[in-house]
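Student: sequence unavailable; structure follows:
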């Protein structure tokens, strides 16, 4: 069932969105060459606690996962696109790091994701991240009241394909609010004019996941969580929590 949120509830979601956005900003500032992923996770936990927010990913255990997720944030490096576990891995110069954070405040959940180079940026990585961020912007711009979900999804897909990037099936955004995952799913490609109508009060995560190699295939590590590109190419994952309002899309995880 798709739940539409009131204006008051969307304002409450914005509080969770601020906590997620601030956490990503703080962690990004500390993601330096030599830093371990676990150190970044510890910083995320402290930052969320300072904001009075709960780390939603910590202990999250969907049916398909063999174990609960062990971190407050997901840390996906290079060919890992999503769900990377924050372990003792040290960041190296030129790594491409993706961060995913979900925060809960007073029972309301918002999530955001970002990908960026560590140290020396490779031109191909810069182009990949720029394409992902433009796909995100295009998807949000298409999230207008009266449009359809397929319009949003198609906007992401057109940009990704025009950039020569792969789009893994089964990964994308979703409804969000009282829980991390709510209806409807938000694919990263679709048909314009199709899908559920975008009505005021609908809150979604918009999450492009682009693969530099152009192929769509992925594989999952033995940990049951970390998803990697099938061809070893790099990936970029970016996302915002967005509310559909009568005045257009409102980004709840903006800094």
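Tutor: Alright, I've got the coordinates. Keep in mind it's a predicted model, so treat the numbers as computed, not measured.
Student: contacts and neighbour counts: CA atoms only from here.
Tutor: OK.
Student: and the residue lying closest to residue 107 once chain neighbours are set aside, how many residues sit next to it?
Tutor: Distance criterion Cα to Cα, 6 or more residues apart in numbering; nearest residue to residue 107, sequence neighbours excluded, is residue 178 at 6.2 Å. Applying other Cα atoms under 10 Å, we find 17 other residues in the vicinity of residue 178.
Student: and the gap between residue 178 and residue 219?
Tutor: Look at residue 178 and residue 219: by Cα to Cα, to the nearest Å, they are 30 Å apart.
Student: for the residue nearest to residue 136 when sequence neighbours are not counted, list the residues it contacts.
Tutor: Among residues not flanking residue 136 along the chain, residue 208 sits closest, at 6.0 Å (Cα to Cα, 6+ apart). Listed by Cα atoms under 8 Å, 6 or more residues apart in numbering, the contact set of residue 208 reads 132, 135, 136, 156, 172, 173, 188, 237, 238, 239.
Student: mind redoing it with 10 Å?
Tutor: With contact taken as Cα atoms under 10 Å, 6 or more residues apart in numbering, residue 208 is in contact with 113, 131-137, 139, 153, 156-157, 160, 167-168, 171-173, 186-189, 236-240.
Student: any idea how far it is from residue 179?
Tutor: In terms of Cα to Cα, residue 208 sits 20 Å off from residue 179.
Student: now do the contacts for the closest residue in space to residue 230 that isn't next to it in sequence.
Tutor: Nearest residue to residue 230 in three dimensions, chain neighbours excluded: residue 218, at 4.2 Å (Cα to Cα, 6+ apart). Each residue near residue 218 by Cα under 10 Å, 6+ apart is listed here: 79-81, 167-169, 211, 227-232.
Student: residue 18 now?
Tutor: Under the criterion of Cα under 10 Å, 6+ apart, the neighbours of residue 18 are 24, 51, 53, 103, 105, 110, 111, 112, 252, 253, 254, 255.
Student: structure two is appended below for comparative analysis:
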């Protein structure tokens, strides 16, 4: 027993006392895992063409991860049967790769990927435009990526956890106004702490008022991951027990980075190797 149950446990989690703090060397190790995830997503993106199945993309991802002497985080996680989540069109998250899910021109494909390298996790997601994608779908994806960028910039020492949530929410609202569109934030799913495990405290909502939750401290690492849908963000879980889709059948997108809190600002642990690893303002 760790003594963190009941009311005392809830208070400890709220104040951030149960959030794993990493040393600079440990964050460097997470950076290595994150760079591998970025390389894996780049390989998947390169292969994501019309006529390619999501099972083929899963094989590319697993091979890339294992070639680096790492382990796919997702494979076997609570029984999940693949190395990536591949969510197409109305699928929001946790889509199971399949030989029968063949990409077509105009599809939106959200790929979520995790890897464990020397005991440390990286986790990131991208939405890929397959072939000639409709302008409205590209705008939806751009709005979600912009919301991710806004959330990453809010991951600063001394901020409160929901300052990140609020930044995501406000960026989504601004994009909807600019595009004259209706973008819905998926409320049931959100970001999370990450480090020696893939999912750790705290849970990071993608919407909410600022100024709540634990204070962000150097050494914390978060997976920031907004999910947006076109229209009303009501969801349905399919009978496979994993795949989450929009109730309306509208398109969905998902973008994610793992980011560390440092004295010098947010550090993108899942940026590609050699690329800027500080979020652009």
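Tutor: Done, it's in. Just so it is clear, the structure is predicted and the values come from calculations on it, not from any experiment.
Student: the residue nearest to residue 107 of the first structure maps to what in the second structure?
Tutor: Under the alignment (TM-score structural alignment), residue 178 of the first structure maps onto residue 196 of the second structure.
Student: and for the aligned residue in the first structure for residue 209 of the second structure, the neighbour number?
Tutor: Under the alignment (TM-score structural alignment), residue 209 of the second structure maps onto residue 191 of the first structure. Counted with other Cα under 10 Å, residues neighbouring residue 191 of the first structure total 15.
Student: so what's residue 191 of the first structure up against?
Tutor: Here residue 191 of the first structure is in contact with 148, 149, 150, 151, 152, 153, 154, 155, 157 (criterion: Cα under 10 Å, 6+ apart).
Student: what's the answer for residue 53 of the first structure, then?
Tutor: By Cα under 10 Å, 6+ apart, residue 53 of the first structure lies in contact with 15-20, 45-47, 102-109.
Student: how about 6 Å then?
Tutor: 103, 104, 105 (Cα atoms under 6 Å, 6 or more residues apart in numbering).
Student: compute the distance between residue 42 of the first structure and residue 80 of the first structure, please.
Tutor: Distance, residue 42 of the first structure to residue 80 of the first structure, using Cα to Cα: 20 Å.
Student: neighbour-wise, which of those two wins?
Tutor: residue 80 (28 against 15).
Student: which ones are touching the counterpart of that one in the second structure?
Tutor: In the second structure, the residue paired with residue 80 of the first structure according to TM-score structural alignment is residue 91. In this structure, residue 91 of the second structure makes contact with 244, 245, judged by Cα under 6 Å, 6+ apart.
Student: now do the SS call for the match of residue 209 of the second structure.
Tutor: coil (DSSP: H, G, I helix; E, B strand; the rest coil).
Student: how about the one 10 residues further on?
Tutor: Here residue 201 of the first structure is coil, with the state taken from three-state DSSP.
Student: thought it was touching residue 3?
Tutor: No: using Cα atoms under 6 Å, residue 201 of the first structure makes no contact with residue 3, being 8.0 Å away.
Student: neighbour count for these two, which is higher?
Tutor: With neighbours defined as other Cα under 10 Å, residue 201 of the first structure and residue 3 compare such that residue 201 has more, 18 against 15.
Student: mind listing what the alignment partner in the second structure of the more buried one touches?
Tutor: By TM-score structural alignment, residue 201 of the first structure lines up with residue 219 in the second structure. Contact partners of residue 219 of the second structure, counting by Cα under 6 Å, 6+ apart, are 21, 22, 261.
Student: you'd agree residue 110 of the second structure is in a strand?
Tutor: Yes: with three-state DSSP as the criterion, residue 110 of the second structure is part of a strand.
Student: and residue 108 of the second structure, what's its match in the first structure?
Tutor: Residue 108 of the second structure maps onto residue 96 in the first structure, by TM-score structural alignment.
Student: residues near its match, how many?
Tutor: 26.
Student: then residue 19 of the first structure?
Tutor: 29.
Student: the helices in the stretch 151-281 of the second structure, which residues?
Tutor: Ranges of helices within the stretch 151-281 of the second structure are 161-179, based on DSSP state H, counting those that start in this stretch.
Student: give me the helices and strands touching the helix or strand containing residue 56 of the second structure, please.
Tutor: Remark: residue 56 of the second structure resides in helix 54-67, with elements defined by DSSP states H and E. Helix 54-67 of the second structure makes packing contacts with helix 24-47 when contacts are defined by 3 or more Cα pairs under 6 Å, 6 or more residues apart in numbering; DSSP states H and E.
Student: cool, thanks, signing off.
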